[in-house]
Structures are given as structure tokens and as C-alpha cells.
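K.L.:
The sequence isn't on hand, but the structure is:
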């Protein structure tokens, strides 16, 4: 059975490209559409090149956040999405949107949550003197960057790292674990219920599945 995926983007779409590249002929995941709130998002070109339907929904055309999110729900549901993936979608989502997609809305964040929610995560990790950093895939809830964790990738922090070099290492890890989470969901292996995240019927720890890249 095919799992229909809709990916939301605002920018270059490097994680979108990783998702596209991970699709095989026998994959249960199918990216049905890519929707952007910005017409100039390069990710739209990536999707079009892969033969994926694209759509632009300009948030500036709506009176408020609720109106935009309502239109976005209509757009996503028109594709009968089983899973919605946020891949650099630079919008804070309303509670109504998040609730509508409870258990089928994934995000990726460039830190080892619950550390460094929000922005500038790489610089904050360096300033804290961390020896390890990474990224996290999580189900989205009303708490910003606070939903149940699915999988985390841990990368080393080198003595000579800058925020940019550390970001490159984290991005490479993102491109590994986001497709992994999408395929787990599409295969019916990943689920969220009132107890938390389950993989293959087993409750995941609070940190999710942890993958070390070194």
C-alpha cells in the first residue's frame, strides 16, 4: 500500500532532495506533492525535475496565520496525504494545523533535542563547548521543536570547527536520517500514540533511535 507524502518547503530543499533520492521503485513512500510558501524556493525546481507536482501558497496573500494554515490544510488534503514532512518550512504552525495532522507530521531540527531549540544551534553548541552535536527527527506537536523524538544522528564536534563546518556535518547527517524516518512511517513501522513513538511495536526511548556517525 502506497504512503502518500506531501513535503512543505520554503528554501533550497536539500532535505527534500535527500528524500527524493531515497525513493526506490519498490518503496511504499510516494511524494505526491511539494508545497512552498515562497515562489522562489529552489526546492520547487528539485521537485519538478523529479516529476513531482508542485504548488505555491504565498502566506502574504492571507490575512493571518490561521487563514493561511486553513488554506494549507485544504491544499495538503487534496493530495490525500498520509504523511506531511516539514523540510525547511519556515513558518510557525497554528495549533489547529498541528492537531489536524497529529501523528503524521514530521520535522527535522539541527540539534540533539531537547538541546538548542530554535535558531543558531551550531553556534550555540560551539559556545557551550559540546563535543557532540547532531540533528533530530520528531513528530510535531504544539510545543516548538518539542514533539516526541523518532531518530537522532550524533556527529563529532572538532576542535577547529566553525558554525559553518559543523553545519555541513549536521546537514549530511540530516540527509541520512530524514529518509530513514519517512520510510519507517511508510512501511507502517513507525507510529505515534498516547504512550509515545513506537518502532516495530516497541516504545522508543525519549531520545528516539540514536545513530552515531563516527
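P.N.:
That came in fine, so what should we check first? Computed from a predicted structure; not experimentally measured.

K.L.:
C-alpha only now, for contacts and for neighbours.
P.N.:
Fine.

K.L.:
so residue 209 touches residue 150, yeah?
P.N.:
Yes: counting by CA atoms under 8 Å, residue 209 touches residue 150, with 6.1 Å between them.

K.L.:
more crowded one of those two?
P.N.:
Taking other CA atoms under 10 Å, residue 209 and residue 150 do not tie; residue 150 has more neighbours (30 against 16).

K.L.:
in what helix or strand does the more buried one lie?
P.N.:
Using DSSP states H and E, residue 150 falls within strand 149-156.

K.L.:
what's next to stretch 118-126, contact-wise?
P.N.:
With CA atoms under 8 Å, 6 or more residues apart in numbering as the test, stretch 118-126 has contacts from 110-111, 116, 133, 144-145, 157, 161-164, 166-167.

K.L.:
This structure: strands as residue ranges?
P.N.:
In the chain, the segments counted as strands under DSSP state E are 3-9, 29-36, 53-56, 83-86, 105-109, 132-139, 149-156, 190-193, 196-199, 202-203, 209-212.

K.L.:
Could you dump those into JSON lines with distance to residue 63 added?
P.N.:
Below are the strands of the chain laid out as JSON lines (distance: least, CA to CA, whole Å):
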{"stretch": "strand 3-9", "distance to residue 63": "20"}
{"stretch": "strand 29-36", "distance to residue 63": "18"}
{"stretch": "strand 53-56", "distance to residue 63": "17"}
{"stretch": "strand 83-86", "distance to residue 63": "23"}
{"stretch": "strand 105-109", "distance to residue 63": "25"}
{"stretch": "strand 132-139", "distance to residue 63": "28"}
{"stretch": "strand 149-156", "distance to residue 63": "33"}
{"stretch": "strand 190-193", "distance to residue 63": "33"}
{"stretch": "strand 196-199", "distance to residue 63": "35"}
{"stretch": "strand 202-203", "distance to residue 63": "41"}
{"stretch": "strand 209-212", "distance to residue 63": "40"}
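
K.L.:
Below is an additional structure, to be compared with the one above:
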């Protein structure tokens, strides 16, 4: 059984979908802890499913590195097999990413490498593209630049605004995330192999 820690900053809609799915005895993964960088509405989902929570408030630390070190210590207590970023609005510091790589994954509301960053939906609309998408990636030390585990196109419809487009992307994100977690749990998806395929090899 794959054990999963989920980190949030907000409402946690992806978290809710994951909790609903992993509550099924036949699903090969379980969420064992939900953490966040601030008090967030999404913690209610954890409470609904009797999942423990941990809070590492961003504002209580002098630097991203200090915050990341404490978050890493908290995660180490739970020893999850996988860490899922579910709307966590903080870049993880490199030592934390390196310590857990490749076992940290994230979703993004765009068809990466198109429109990385915090405003992927808004940027797609501003670019006037006919389609965008959703992606699930391994987290690396860049901004939405890690190896892609799954992605799917989503059309941009006439009259779309940021809210309506994002509302259509979110269900795709959730479905992709749940499938990726399932594939990791069953061994169909080898995160280390995916990461290493992207790692530059030294030349002779």
C-alpha cells in the first residue's frame, strides 16, 4: 500500500478527490497526513476523513530554507512513500526537493511546458491559444519544469474567462492525478526511471 502525504495552501479540491478515491479499499494508496504552509479550508477535508494534519506556517520562518527544513522534518516523521503538492503555493527549497526526489509530484493547469508558473490559466487566455491542458509532473528545482508523468489537452472555448476555463481544467487535473498515484502504487509507473531519463548524462 502506497502511503501519501498531501500538501495544500487553499481549498484542496484535488485533495478531496484523492481522499474520496483512496477511501475505497480496492485503491492501492492511502493518504496518511495532510500538511500546509498556512491555515487553509482544505484541512476540513482531512478532518472529514479522520486524516492527521500538520501545519508549518510560512510566516513563522525567516527564510524559505528554514521553512523547508522544518517541513522536511515533519514529513520525515510520517515517512510517506509519495508527497503530492495539491495547490501548495510555495516553491520548495532545493534541499527538500533533493531529499525527496523523485517522490514529490504536482499538478499544473496547463499543457507543460506551455504556460508554467502561478498563472497558467490566465497566461493561456492572454496568449489567445485554442487549447491548453493539465499536467502532472515530478517536482524538480525549477518552476513547473520537472519530468511530465501525464497530461491532457483542454480546449479553450469562445467566451472563456479564467474562472470558467479553470473549472474545466480542474476535473482533468484530478483524474490525471488519481491515475498517476494509482500507477505509482501498482508499479506501472517508476518515478526514478522517469526522472533519470531526463537527467543529463556526463560526456566522456
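P.N.:
Looks like it arrived, so ask away. If you're wondering where the values come from, they're calculated on a predicted model, not measured in any experiment.

K.L.:
roughly how far is the strand holding residue 150 of the first structure from the heart of the chain?
P.N.:
Offset of strand 149-156 of the first structure from its chain centre (CA atoms, centre = their mean, to the nearest Å): 13 Å.

K.L.:
after superposition, how close is it to the second structure?
P.N.:
Taken over the aligned residues, the distance from strand 149-156 of the first structure to the second structure averages 0.9 Å (mean CA distance after the TM-score superposition for the first structure).

K.L.:
need the contact list for residue 61 of the second structure.
P.N.:
So residue 61 of the second structure contacts residue 67 (CA under 8 Å, 6+ apart).

K.L.:
hang on, residue 83 of the second structure packs against residue 8?
P.N.:
No: applying CA under 8 Å as the test, residue 83 of the second structure and residue 8 come out as separate, 11.0 Å apart.

K.L.:
of those two, who's got more company?
P.N.:
Taking other CA under 10 Å, residue 83 of the second structure and residue 8 do not tie; residue 8 has more neighbours (27 against 24).

K.L.:
And residue 130 of the second structure, how close does it get to residue 117 of the second structure?
P.N.:
Using CA to CA, to the nearest Å, we find residue 130 of the second structure at a distance of 19 Å from residue 117 of the second structure.

K.L.:
So the two - more neighbours on which side?
P.N.:
Using other CA under 10 Å, the more surrounded residue of residue 130 of the second structure and residue 117 is residue 117, with 15 against 12.

K.L.:
In the second structure, spot the helix with the most residues.
P.N.:
helix 162-186 (DSSP state H).

K.L.:
rewinding a little: who are the packing partners of the strand holding residue 150 of the first structure?
P.N.:
With contacts taken as 3 or more CA pairs under 8 Å, 6 or more residues apart in numbering; DSSP states H and E, strand 149-156 of the first structure sits against strand 132-139, helix 163-186, strand 209-212.

K.L.:
what does it rub up against?
P.N.:
112, 131-139, 169-170, 173-174, 177, 181, 197, 204, 206-214.

K.L.:
Name the nearest residue to residue 141 of the second structure, sequence neighbours excluded.
P.N.:
Spatial nearest neighbour of residue 141 of the second structure, chain neighbours left out: residue 94 (5.8 Å); criterion: CA to CA, 6 or more residues apart in numbering.

K.L.:
what does residue 167 of the first structure give?
P.N.:
Per CA to CA, 6+ apart, closest to residue 167 of the first structure is residue 122, 6.3 Å.

K.L.:
Point to the residue nearest the middle of the first structure.
P.N.:
In the first structure, the C-alpha nearest the mean C-alpha coordinate belongs to residue 107, at 2.9 Å (CA atoms, centre = their mean).

K.L.:
tally of neighbours for the closest residue to that residue other than its chain neighbours?
P.N.:
The shortest distance from residue 107 of the first structure to any non-neighbouring residue, by CA to CA, 6+ apart, is to residue 86 (5.0 Å). For residue 86 of the first structure, the tally of surrounding residues (other CA under 10 Å) stands at 21.

K.L.:
Isn't residue 86 of the first structure up against residue 8?
P.N.:
Yes: with contact defined as CA under 8 Å, residue 86 of the first structure counts as touching residue 8 (5.0 Å).

K.L.:
Now stretch 109-126 of the second structure: buried residues?
P.N.:
Under the neighbour-count criterion of 16 or more other CA atoms under 10 Å, stretch 109-126 of the second structure has 109-112, 115-116, 120-125 buried.

K.L.:
For those, give me CSV that also has distance to residue 70 of the second structure.
P.N.:
Shown next, in CSV, are these (distance: CA to CA, whole Å):
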residue, distance to residue 70 of the second structure
109, 28
110, 30
111, 32
112, 30
115, 31
116, 27
120, 29
121, 31
122, 33
123, 33
124, 35
125, 37
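
K.L.:
now, which of the residues you listed lie within helices?
P.N.:
120-125.

K.L.:
quick one: which of those is nearest to residue 2 of the second structure?
P.N.:
residue 120 (30.0 Å; CA to CA).

K.L.:
Can you tell me what residue 170 of the second structure aligns to in the first structure?
P.N.:
Under the alignment (TM-score structural alignment), residue 170 of the second structure pairs with residue 171 in the first structure.

K.L.:
Appreciated, that's everything.
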